[in-house]
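Colleague: Generate a structure from the sequence data that follows.
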Amino acid sequence: MVRLNEMPFEDAVPIDGYGPGFFRVGGKLYQGAVICLSAEVTLWSGLTDRDALLALAGKIDVLLVGTGAEMAHIDADLRTALEDLDIGVEAMASPTACRSYNVLASEGRRVAAALLPV
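Modeller: Have a look, this model is predicted:
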């Protein structure tokens, strides 16, 4: 298991850690894929669940997509649909997405992380 460094957060809940098949967010354990948005964490079905990501329109400026243990590209149609809703999209390995989310959320940015487990 990997633990992330604690940082000051205003309204956002930090991603505390992750491991095989789980994430710890704000001290709570979540099995499987999740979407982290400010103080809200929801279970997510993964990249085929486009509606959950498109529903973030108007709530965020940037979506970090954690693609699991390794960096992978997301579907071009999904990227285009999100960008058409004025959501910037960055795909990266989930550990990197967790760290990036914590930094951006601690700065008060309008960010969400959609994370596939490692």
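Colleague: C-alpha from now on. contacts and neighbour counts both.
Modeller: Fine.
Colleague: How many neighbouring residues does residue 55 have?
Modeller: Applying the criterion other Cα atoms under 10 Å, we find 11 residues in the vicinity of residue 55.
Colleague: Following up with a second sequence; could you model it the same way so I can compare the two?
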Amino acid sequence: MAPGGEGREVPPGIVLKEAHYPGRAPVDAYGAGGFRFADMSHRGSILCVPSGIYAWTPERPKDLDTDAFARVVAEAEEIELLLVGMGALPFPLPQPVSETLREAAVRFEVMPTGSAVRTFNVLLAEERRVAAALLAVE
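Modeller: Reported below is the predicted structural model:
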């Protein structure tokens, strides 16, 4: 078996691609370690940006670094507000991440994941240029 990235093994000839939903969609449900959106479910954290919804590798607030927000920075001109769902409890963003987002002129709000999901859905329904970085919760 060939390596499939992140500790997964896949049969030869199978290519794993980055998980990605190419559009904007509200988050229908969250919990049990994942999310439901666009009639699909995803286990793990997600990043919702103008170009789509992506699987996001951070699992806990301590996993957040500037690399985790590279796609947000790349799409900064299309983002009015970034909501960061930090799991069950609100934690501040690490200072290097905050500085990187500010340098990219990305306004952000940090809150528990549930609050971030609800706010994201409302702002998305209002057709606002909102993005969300959501850590999965159990």
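Colleague: Give the full set of residues in contact with the residue mapped onto residue 104 of structure 2 from structure 1.
Modeller: Across the two structures, residue 104 of structure 2 finds its equivalent in residue 85 of structure 1, going by TM-score structural alignment. The neighbourhood of residue 85 of structure 1, defined by Cα atoms under 8 Å, 6 or more residues apart in numbering, consists of 54, 57, 58.
Colleague: hmm, 10 Å instead?
Modeller: Contacts were defined as Cα atoms under 10 Å, 6 or more residues apart in numbering; by that measure residue 85 of structure 1 touches 54, 55, 56, 57, 58, 61.
Colleague: cool, residue 51 of structure 2 as well?
Modeller: Counting by Cα under 10 Å, 6+ apart, residue 51 of structure 2 has contacts 20, 21, 22, 23, 24, 71, 72, 75, 78, 131.
Colleague: can you map out the helices along structure 2?
Modeller: Listed from the start of the chain, structure 2 has helices (DSSP state H) covering 70-74, 95-103, 113-125.
Colleague: between these, which one is nearest to residue 30 of structure 2?
Modeller: helix 113-125 (7.5 Å; Cα to Cα).
Colleague: State the span of structure 1 onto which that closest one is aligned.
Modeller: Counting by TM-score structural alignment, helix 113-125 of structure 2 lines up with residues 94-106 of structure 1.
Colleague: from the chain's centre, how far out does the matching stretch sit?
Modeller: Distance of stretch 94-106 of structure 1 from the chain centroid (Cα atoms, centre = their mean, to the nearest Å) equals 8 Å.
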